[in-house]
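> sequence and predicted structure are below.
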Amino acid sequence: TRRLIRSCQGSLRLILPAKGAEDGSHVNRVLAALGVRRLFEVYPDVTAALDEQASPLTA
């Protein structure tokens, strides 16, 4: 994990698969359990991830 954070210089954006951002989805539960959503910015789709004005999903 430290190597990944160092290599991306703290600006890694994760994009969820279709329906991955829905509450209770398997992807959402796994990312929350691993603590990924607290470590990285997670966006519901590519458009939101590329938009500098968009906010990441909450943990």
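Good, I have the coordinates.

> please make it C-alpha for all contacts and neighbour counts, starting now.
Will do.

> have a look at this structure and report its longest helix.
In the chain, taking DSSP state H as the definition, the longest helix is helix 26-34.

> for that one, buried residues please.
27-28, 31 (16 or more other C-alpha atoms under 10 Å).

> and Val42, what helix or strand is that in?
strand 41-43 (DSSP states H and E).

> which SSE is immediately downstream of that strand?
helix 46-50.

> ok, structure two:
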Amino acid sequence: MKLFHGTNIDFDNIDLKMSKPNKDFGQGFYLSDTRQQAEELAMARVELRNRLIVCYNYEFTN
């Protein structure tokens, strides 16, 4: 499963202290299963030249 995060900040580790507390579902690290939605969120935050899309690959095992 691929999940995407749209941002304007380059980072190596997820730090929940950096997230804003008054988001729709509270403070957290938001991901989307569609790259387009992550791009739209990144574009809403910054100019086109500064956006970053981070992709996470998760494999579920039983």
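Alright, I've got the coordinates. In this text, all values refer to a predicted model and were calculated from it rather than measured experimentally.

> TM between them?
TM-score of the superposed chains, computed with TM-score structural alignment, normalised by the length of structure 1, equals 0.28; 31 aligned residues with a C-alpha RMSD of 3.6 Å.

> mind giving me the packing neighbours of the strand holding Val42 of structure 1?
Packing partners of strand 41-43 of structure 1 (3 or more C-alpha pairs under 8 Å, 6 or more residues apart in numbering; DSSP states H and E): strand 13-15.

> identify each buried residue in the strand it packs on, please.
Residues 14-15 are the ones in strand 13-15 of structure 1 that count as buried (16+ other C-alpha under 10 Å).

> ok, now stretch 35-48 of structure 2?
35, 38-39, 41-43.

> relative to His5 of structure 2, which of the residues you listed is nearest.
Ala38 (5.4 Å; C-alpha to C-alpha).

> excluding its backbone neighbours, what's nearest the closest one?
Once flanking residues are discounted, Ala38 of structure 2 sits nearest to Gly6: 4.3 Å by C-alpha to C-alpha, 6 or more residues apart in numbering.
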